[in-house]
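In: What follows is a protein structure lacking sequence information:
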């Protein structure tokens, strides 16, 4: 990376740092006005932006228009949160006379925005997890400026969206430093951004390897900062024999569509299917194979991702513990779907068999017992989601598996498939390591803004200090 590129990163971060105090003290009307303006700006230029996004990613106009709608929706949703006073909320404990522990001073719990946030765009969501995506929206709502690191999979789109955003800022007479943009695909660029002393937090969605390198850098700083990283997930799905006896063909079709959606390039794509040894499970695998094999996929987002997927397939083909369920058809624009059977005992014992294949593929494990199914979940260790089909009745078995699923996943589904993440107050998109670095936080949903707020207790504060905080009990 050149000295000039370092200087551009420094300039963007310093511009964010210069306006951090102004934005932390900004009124709800100003913050919400910006978020709504950004949503409208995105919609105003939607046709041109979608065309550019499709050219760079190949995701298709239908998918990309839907993603713009989601991005605008969550920008307005965070504006609603700001107008409801969520980032300004306080808890006020009035003073009580007497000796401790009954007696106490007045304590007012408030929140302080962390400061400039470095946000790393994701490859697979060029709108919803990029320049104006959920990380940016939640940070701005919390009162933090943002410096966006573009992704090499859609750099021209990132620059175009940033230009739209700068137009909105100019139109509202707000400083451009509230939303900076830095290019550079190199590892050095990312590390330099994370290491900048004015960066106060980092948001990342991407690979395990890239995320862990940046996470280490954030913690090795002289002054470590929070790193909110989503590092990938294999999203186990358990289907009990009872539901497969009732509706296996429809479930197989639904699952096949989920595995191949977006050519499998979803962080919530179901990658591990756990079945009990039962005739209904055998029939389900045959139906899933029939549904998967003919599906045509579009090209993957980058050549590197395609190479990674091919390497994952080659690894399983070379493993004595794995076998192909069906012979894949010829590749279309993207890779042909793949389905493997993997020995459950080997899966539990060998971490190499649990690596994410980011693409249209899944593995099937046939377990001998509920205890072995539970062991599979614990071996996975951390996942964004876990899906449980056929858990309508409370039994010792369903209770045990639900407990294991809750321990390893951020979101547990009892119907449907995990691809598709609703933007709501109750959403949790994050899970224990290695799914994310901060499992107590979410990167989707309105609780995401809490990541960028630090609690501060004010003791016996005068009225003017509470007013300066914008405190709203």
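Out: Thanks, I have it. On a predicted model such as this, the values are computed, not experimentally measured, just so you know.
In: When you work out contacts or count neighbours from here on, use the C-alpha atoms and nothing else.
Out: Fine.
In: Now for residue 91, how many residues are close by?
Out: Burial measure for residue 91: 13 neighbouring residues, criterion other Cα atoms under 10 Å.
In: Likewise for residue 319?
Out: Applying other Cα under 10 Å, we find 12 residues neighbouring residue 319.
In: go on, residue 461?
Out: The local packing count at residue 461 equals 13, with neighbours defined by other Cα under 10 Å.
In: Using the three-state scheme, assign it.
Out: When the structure is reduced to helix, strand and coil (DSSP: H, G, I helix; E, B strand; the rest coil), residue 461 reads as coil.
In: got a list of what it touches?
Out: Under the criterion of Cα atoms under 8 Å, 6 or more residues apart in numbering, the contact list for residue 461 reads 106, 107, 108.
In: Which residues are in contact with the last one?
Out: Put plainly, it is residue 108. Taking Cα under 8 Å, 6+ apart as the definition of contact, the neighbours of residue 108 are 90, 91, 92, 93, 457, 458, 459, 461.
In: Could you list every helix and strand that the helix or strand encompassing residue 202 packs against?
Out: Element membership of residue 202 [criterion: DSSP states H and E] is strand 201-205. Packed against strand 201-205 by the contact rule (3 or more Cα pairs under 8 Å, 6 or more residues apart in numbering; DSSP states H and E) you find strand 117-120, helix 208-220, strand 227-230.
In: Now tabulate those in a markdown table and tack on distance to residue 439.
Out: Compiled in a markdown table, those are given as follows (distance: least, Cα to Cα, whole Å):
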| stretch | distance to residue 439 |
| --- | --- |
| strand 117-120 | 18 |
| helix 208-220 | 14 |
| strand 227-230 | 9 |
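In: Structure two is appended below for comparative analysis:
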């Protein structure tokens, strides 16, 4: 029997209903009623998280690792129900949900392994030098400590990997921080069943009830209250630029400002150099279109901008891309709101002066058709609107007259999650002038590939200079993400028995 959501919040071990209600908007079938959160529930969850931190923040790595592994096991145990409700709510295909569940559980297990190694604690020790002149040196020890309760916002485009038990939650729990998740209204039933998995893991390990809470809301009250609550010490967010910037500003305006780790999107430019374009024209065009339209273009690493020198090879690239795009059928978007925004922004970009619409059908209802536009490098440099992200399967080809124009675009780029170069050996000297520029623009640089697909591992960086993210020194994917929810503490001449166990 398929899982039927009950629509309640999960707060400190209890399933709690509230009024008023809102209805989910699945792609197929009828929606379910969900309780809309309020300030009282946010306060209850925050106080429970603070109380839980007094114990959860100081339990052993072994217990935290067991907790993360238990969450993964409980998610896998509910796999079929998660896939079914996730597909219904988001319109994503079954294979995508199964793969995303694997990534979600993999992230949890990766953090479990990571914290058992102790490396993330960055322990340091400068022994006392009592005989040093003119002044002696005290005994100094340093270690990373958890910061306290963390708020996490579920993402619309990843109902599992960037939502309830996604990367932000996994990193915070691994660090020792209780988490309050604001569920995304695009997939509240999926959030609920994942919260049940976390609840089961908490019960299994006997952890404090306030270690995790989930609050539903389809408006802005819960999100606003969470980031402003004095007991919340950091925020993890993946979403739109407008929503992220509004929450970032609220965090900065608090009496005690807190870090807002927002991943806000990117156009992920792809530079194709002359020899690579000449030697692999058709393959590059087909590969780009495949990456551009994957998942209806609803990835933050979607390569929406491709740049090359104008000429016969560029003409062949565009012709091949058009032919590939025509074969791609309309795809469902995650929500009606996302589809409407894609329609609006696509029309705006296509009507911009100096932009030619090469391919693209009308967009109907919740489905999106891929669009292909082109413009000159000179026009791109003069029009800042052409540098804005369009969330969906829209690609803009920029044709430059010379290398100087391409360099000018590289210099003018805003912060990105990724920048990609396609090169053959004959392009290396030319490309070497771009890398020092591009590494200042993005958190991840790629050669001869496409940015969709983010490997979850130690060396991954999923972040970048603003506006790609609000903190250029952080990542939301990979084990380095744990550093967002830790802070260094130095212990001077503290007796050994009073030190944290890892420093004794």
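Out: Good, I have the coordinates. Here the structure is a predicted model, which is why all the values come from computation and not from measurement.
In: Out of the contacts of residue 461 of the first structure, which is nearest to residue 19 of the first structure?
Out: Ranking these by separation from residue 19 of the first structure, with Cα to Cα as the measure, puts residue 108 on top at 26.2 Å.
In: Now the aligned residue in the second structure for that closest one: which helix or strand?
Out: Taking TM-score structural alignment, residue 108 of the first structure has residue 141 as its aligned residue in the second structure. Under the criterion DSSP H and E, the helix or strand holding residue 141 of the second structure is strand 140-146.
In: how far is that strand from where the chain is centred?
Out: Here the centre of strand 140-146 of the second structure is set off from its chain's centre by 28 Å, with Cα atoms, centre = their mean, to the nearest Å.
In: Quick check: that strand compared with the first structure, mean distance?
Out: When the first structure is superposed, strand 140-146 of the second structure averages 1.1 Å from its matched positions, counting by mean Cα distance after the TM-score superposition for the first structure.
In: What residues of that strand count as buried?
Out: By neighbour count, with 16 or more other Cα atoms under 10 Å as the criterion, the buried positions of strand 140-146 of the second structure are 141, 142, 143, 144, 145, 146.
In: How much space separates the residue nearest the centre of the second structure from residue 317 of the second structure?
Out: For the second structure, the residue lying nearest the average C-alpha position, counting by Cα atoms, centre = their mean, turns out to be residue 238 (4.5 Å). The gap separating residue 238 of the second structure from residue 317 of the second structure is 33 Å, by Cα to Cα, to the nearest Å.
In: for residue 245 of the second structure, same thing?
Out: When distance is defined by Cα to Cα, residue 245 of the second structure is 37 Å away from residue 317 of the second structure.
In: Which residue numbers in the second structure does the strand holding residue 202 of the first structure align to?
Out: Residues 234-238 of the second structure are where strand 201-205 of the first structure aligns, taking TM-score structural alignment as the criterion.
In: Not counting its neighbours along the chain, what's nearest the match of residue 108 of the first structure?
Out: Nearest in space to residue 141 of the second structure, with sequence neighbours left out and distances taken as Cα to Cα, 6 or more residues apart in numbering, is residue 125 at 4.4 Å.
In: Aligned against the first structure, show me the partner of the one you found.
Out: Following TM-score structural alignment, the counterpart assigned to residue 125 of the second structure within the first structure is residue 92.
In: Tell me which residues touch the aligned residue in the first structure for residue 407 of the second structure, please.
Out: Correspondence of residue 407 of the second structure to the first structure, assessed by TM-score structural alignment: residue 374. With contact taken as Cα under 8 Å, 6+ apart, residue 374 of the first structure is in contact with 400, 401, 404.
In: moving C-terminal of the helix or strand hosting the last one, what's the next helix or strand?
Out: In other words, residue 404 of the first structure. Applying DSSP H and E as the criterion places residue 404 of the first structure in helix 396-408. Following helix 396-408 of the first structure in sequence order, the next helix or strand is strand 409-413 (DSSP H and E).
In: got the angle for that next one vs helix 396-408?
Out: On the basis of axes from the mean of the first three to the mean of the last three Cα atoms, to 10 degrees, strand 409-413 of the first structure is oriented at 140 degrees to helix 396-408.
In: What segments of the stretch 301-450 of the second structure are helices?
Out: For the stretch 301-450 of the second structure, helices defined by DSSP state H, counting those that start in this stretch occupy the ranges 312-326, 336-350, 377-382, 403-412, 428-431, 435-438.
In: Which of those helices sits closest to residue 167 of the second structure?
Out: In this view, the helices of the stretch 301-450 of the second structure are compared for proximity to residue 167 of the second structure by Cα to Cα, and helix 336-350 is the closest at 22.7 Å.
In: with the first structure superposed, average distance for that closest one?
Out: So helix 336-350 of the second structure averages 1.0 Å relative to the first structure (mean Cα distance after the TM-score superposition for the first structure).
In: Packing partners of that helix?
Out: By 3+ Cα pairs under 8 Å, 6+ apart, helix 336-350 of the second structure packs against strand 367-368.
In: and for the strand it packs on, what span of the first structure is it aligned with?
Out: Alignment note (TM-score structural alignment): strand 367-368 of the second structure is matched to residues 334-335 of the first structure.
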